[in-house]
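Peer 1: Provided below are the primary sequence and the corresponding predicted coordinates.
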Amino acid sequence: MKEADSRIGTPCCCGSAPREVRCESCEHSVPFCWSCWVEAHRHTTSHWAQVWDSERGFFVRHDISTVLNNKTFAIPLGHEGSDCPNSSNPLLMTLVRVNGVHATRVAFCGCASRVSKWRQLFDANLFPATCTDPQSAFSFDVLNDWHISTLQGKTSAYDFVRKLRRLSDNVFTGNVPDPIKQFMFVARIWTLLKAEKRSGKAYLGGMNILNPSRPKDTVQVLCPICPEAGVNVPPQWLQKPPALRHLYSQHFCLDGNMKLINYGKKNYSHDVSLFAGRVYMAEESSFKHYLATVPQIQKDKAICNHLKVVNSANRAKFKNMSVTGVVTCQCDHGFIWSSVDLVRGEK
């Protein structure tokens, strides 16, 4: 909101240049000279710089790689923010952070003991869009922000990326790089990693060691309240009187949603599930094999014209659909235990 600063033009603390650059994110927004601002933000490279334009009389937003006058700055990797003596030539990358989309330069470590490029980005809390030759990356903060936004506010990935682009430039948004394709890919992997971490799969074999009765390799969140043998019920629960055994019973209900539909796609083979039956849905190939063994439901011929019209309407409604609805099984505490797609109307 502050469009001017009375400290602009005064001598910088280094005494070698005037104050011309301030930060949007730092508290107090103390102006610095070009070199001092970059040095002060060596470990906070995501902050936008506001550079004073003396000819036009207002601040202009810059990325950290374009702040230095007459030369460029590249974010150094591999040495915890310090410059690498054998760094590679600066590479222009698209870094997506919580405050927008940055077109910035990155210098990878070139030492003999260096790790791969994707690992250098990962060590800097940046998730690369590819492991071979990364050209774009997403900060862990922006992925966490999207994960909470989509769970709580049902924000789509498309709207979330558009918001980030508008945070970069709310006027000429079309000039901001659009990383939606890379974001869709990274977001799916991030969701998988969050589920793996939450379920404890990376720690000493996961939760199957502590709870051997649960499905193997599952990463779903199971109800902590429902009675479960070996988890939260006494070992002698079978010896309880019949009048008290209801205390250790589980109650489930089925609920369906006929609006969760999906039309068949021609090029759908490359869209592979990363969970592969380890959460709520069954593994796709096993599910299709089961459907092939289920006999077709025989329908009696309708003798009423009204019923014939209803049957015709249902066939037209679900035409060209691969999924005609979803049914879930959940306990009385609101935790979903399993789900299944409907493929023939409400069957």
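Peer 2: Here it is on my side, so go on.
Peer 1: switch to C-alpha atoms for all contacts and neighbour counts from now on
Peer 2: Fine.
Peer 1: Pick out the residue nearest the middle of the protein.
Peer 2: Against the mean C-alpha coordinate of the chain, by C-alpha atoms, centre = their mean, the closest residue is Ala187 at 3.4 Å.
Peer 1: Give me the secondary structure label for it.
Peer 2: Under the three-state scheme (DSSP: H, G, I helix; E, B strand; the rest coil), Ala187 adopts helix.
Peer 1: Count the residues that sit near the residue lying closest to it once chain neighbours are set aside.
Peer 2: Residue nearest to Ala187 in three dimensions, not counting chain neighbours: Leu143, with 6.9 Å by C-alpha to C-alpha, 6 or more residues apart in numbering. Using other C-alpha atoms under 10 Å, Leu143 has 21 neighbouring residues.
Peer 1: Could you do the one 5 residues further on as well?
Peer 2: Around Ile148 there are 12 other residues, counting by other C-alpha under 10 Å.
Peer 1: That one: helix or strand, and which one exactly?
Peer 2: Element membership for Ile148, per DSSP states H and E: helix 140-152.
Peer 1: got the contact list for that helix?
Peer 2: Residues outside helix 140-152 that contact it (C-alpha atoms under 8 Å, 6 or more residues apart in numbering): 96-98, 125-127, 155-157, 160, 187, 190-191.
Peer 1: putting a second one here so we can go through both:
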Amino acid sequence: MKAWSEEIDQYLDEFIRLEGRGNYSVQQYCLECRKGSPEFRCVDCFSGKLFCASCIVNIHRRNPFHRVKKWSSPGYFEPKYLRKLGLRIQLGHPCLAPVPATDFTILDTYAIHKLLRTRLYPATMKQPRTAATFNVLKRYEVLSFESKCSAYQYYRSIARGSDNTGICDTREQYREFLRMTRCWSALKIFKRAGRGHDPNGVQGTRLGECAILCPACPQPGINLPDNWREAPNNQKWLYTLFLAIDANFRLLWFRNIVVSSAKRSPSRFLGYGYFVKTKPYLKHLENHTGEKQALSQCVSHDAVNSADSRDTQGCAATGCGAVDCARHEFRRLNSIGDLQKGERYLNMDYLFYSSLAEKSYKRLVVSYNIACQWSSKFHQRMSQKFPPDWFVNKGDVGITFLVPKFHLPAHIEKCHRDYSFNLTKGVGRTDGEGVERGWARINDLASSTREMGPGARQDKLESHMGDSNWKKTTMMGTSVQLIPFLKLIFPFR
């Protein structure tokens, strides 16, 4: 930085030089046709050469979203649209009698243009007047995953890329952009789930089929040997499923029927991903309305004692509950649901059931910060509210309830003995706190999702949870590569 500081004026001179014609200040004719007046240059092309209006259009027939500027008589470059210079692109086949071009707004990565082009995502199905390039939708999706920026923030950055003064006449297309990003995200998820190769299409999607499964957790029928159920006692730990349960009250959702409703803007997933299917979930809650939760017999856990009394004024949901993979911090299919009050057993029981409804296991380790209370009368609640043929209700599964390591010191002394990971055989160095780290990755969405419509909110959370699972999947390869090194250093512990 010190060396750079000494040359800062030279760098600044070069920046100023780019605002002018640079090496082409004495150019007398167009460098393409050698005839026309050299008035136009492209901001996005590598070269800063000057061309006439006709040549700049011909050069950009395959790059219609580049930004061009015209050298004006006062001595500066001013923005110009390629459309106004005569650029037209025929959609579909080369037609002998094409329909005349219309005024069409296109959102691209760096600016808002008025152009026509193929391979665009339309904002509406009928007579669209706005579209976005695949490139801008891809970039927004990845940027949103990494930075948690909202669609509005990204859209404004595009608008400012087109005009950073606010004085140019640029059409406001935020609502259209919002709609396109949501549809794009859903389409990408369905595509990656293989729905485009199924004759039944999206409508034939089964519950949880769009969720990315944890490749390291035991998945019956996928990554377990055929005889895993007959494994001897000293090997059963290999096929144990570790679950972590928790609630997050930062992901609250305000009731705002003016913005949207489930009828006007439903979710695209309907139980296909990480959230439970809404109708059966709400039906379960309705069937058990009025049930009061017993007070804590441990310390005064807020999650237990305030479950029925949490302030819900103005809220359609006070937060979300989740059942995650405790070992690898993956979101599980059909394991997320909105909470209407506090962290009620009524809600968390259903999420636990839903996340395991399609599978069967012989041993479970369940981590929950109020496991000492939730496990009390657990089997009684499960047998009363869920199908008798569910593997948990058959009585042939071993379930170990534990309290996460960070939360355990806040419990009474008896819990330190009965619910400790450190004192339990067959759990390795699991800390049970993985679900908390999962919330940390999603909490930055709270401010943008709390005012969304129900469908938009769920779709947003679904896509980010899916991305989190995908990143975890790709990073596992790096973790596996470390195993030989861990074996080398293990004797020196």
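Peer 2: Now that the structure is in, tell me what you want to look at. Quick caveat: nothing in here was measured; it's all calculated off a predicted structure.
Peer 1: Mind telling me the TM-score for this superposition?
Peer 2: After superposition, the two chains reach a TM-score (TM-score structural alignment, normalised by the length of the first structure) of 0.81; 309 aligned residues with a C-alpha RMSD of 2.8 Å.
Peer 1: three-state assignment of Ala103 of the first structure?
Peer 2: From three-state DSSP, the assignment for Ala103 of the first structure is strand.
Peer 1: picking that back up, what does the residue nearest to the centre of the first structure align to in the second structure?
Peer 2: In the second structure, the residue matched to Ala187 of the first structure (TM-score structural alignment) is Thr181.
Peer 1: how much space between its match and Pro74 of the second structure?
Peer 2: For Thr181 of the second structure, the distance to Pro74 of the second structure equals 41 Å [C-alpha to C-alpha, to the nearest Å].
Peer 1: swap in Ser309 of the second structure?
Peer 2: Remark: distance between Ser309 of the second structure and Pro74 of the second structure (C-alpha to C-alpha) = 69 Å.
Peer 1: more crowded one of those two?
Peer 2: Higher neighbour count among Ser309 of the second structure and Pro74: Ser309, with 9 against 6, using other C-alpha under 10 Å.
Peer 1: contacting residues around that one?
Peer 2: Contacts of Ser309 of the second structure by C-alpha under 8 Å, 6+ apart are Lys341, Gly342.
Peer 1: what helix or strand is Ser463 of the second structure on?
Peer 2: Short version, using DSSP H and E: Ser463 of the second structure is in helix 454-481.
Peer 1: Which residue ranges of the second structure form strands?
Peer 2: Assigned by DSSP state E, the second structure shows strands spanning 40-42, 68-72, 76-80, 105-107, 112-114, 120-122, 130-133, 241-248, 253-254, 315-317, 319-325, 331-339, 363-368, 398-402.
Peer 1: Tabulate those strands (CSV), appending distance to Pro280 of the second structure and mean neighbour count.
Peer 2: Below are these laid out as CSV (distance: least, C-alpha to C-alpha, whole Å; neighbours: other C-alpha atoms under 10 Å):
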stretch, distance to Pro280 of the second structure, mean neighbour count
strand 40-42, 57, 24
strand 68-72, 55, 17
strand 76-80, 55, 15
strand 105-107, 40, 24
strand 112-114, 44, 24
strand 120-122, 34, 19
strand 130-133, 37, 22
strand 241-248, 20, 23
strand 253-254, 20, 22
strand 315-317, 17, 18
strand 319-325, 16, 26
strand 331-339, 11, 26
strand 363-368, 24, 23
strand 398-402, 26, 18
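Peer 1: Quick check: which of the ones you listed is nearest to Gln481 of the second structure?
Peer 2: Gln481 of the second structure sits nearest to strand 319-325 of all those, at 21.9 Å, using C-alpha to C-alpha.
Peer 1: Where in the second structure does stretch 127-137 of the first structure fall?
Peer 2: By TM-score structural alignment, stretch 127-137 of the first structure lines up with residues 121-131 in the second structure.
Peer 1: starting at the chain centroid, how far to the matching stretch?
Peer 2: 24 Å (C-alpha atoms, centre = their mean, to the nearest Å).
Peer 1: ok, and what's touching that stretch?
Peer 2: For stretch 121-131 of the second structure, the external contacting residues (C-alpha under 8 Å, 6+ apart) are 103-107, 120, 132-134, 173, 176-177, 179-180.
Peer 1: Repeat that for stretch 235-248 of the first structure.
Peer 2: Contacts for stretch 235-248 of the first structure (C-alpha under 8 Å, 6+ apart): Pro227, Ala229, Val233.
Peer 1: Quick check: helices, which of the residues you listed are part of them?
Peer 2: Among the contacts of stretch 235-248 of the first structure, DSSP state H puts none in helices.
Peer 1: From these, list the buried ones, please.
Peer 2: Pro227 (16 or more other C-alpha atoms under 10 Å).
Peer 1: will you turn the contacts of stretch 235-248 of the first structure into a markdown table that also has distance to Asp300 of the first structure?
Peer 2: Compiled in a markdown table, the contacts of stretch 235-248 of the first structure are given as follows (distance: C-alpha to C-alpha, whole Å):
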| residue | distance to Asp300 of the first structure |
| --- | --- |
| Pro227 | 43 |
| Ala229 | 45 |
| Val233 | 49 |
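Peer 1: That's all I had, so thanks and see you.
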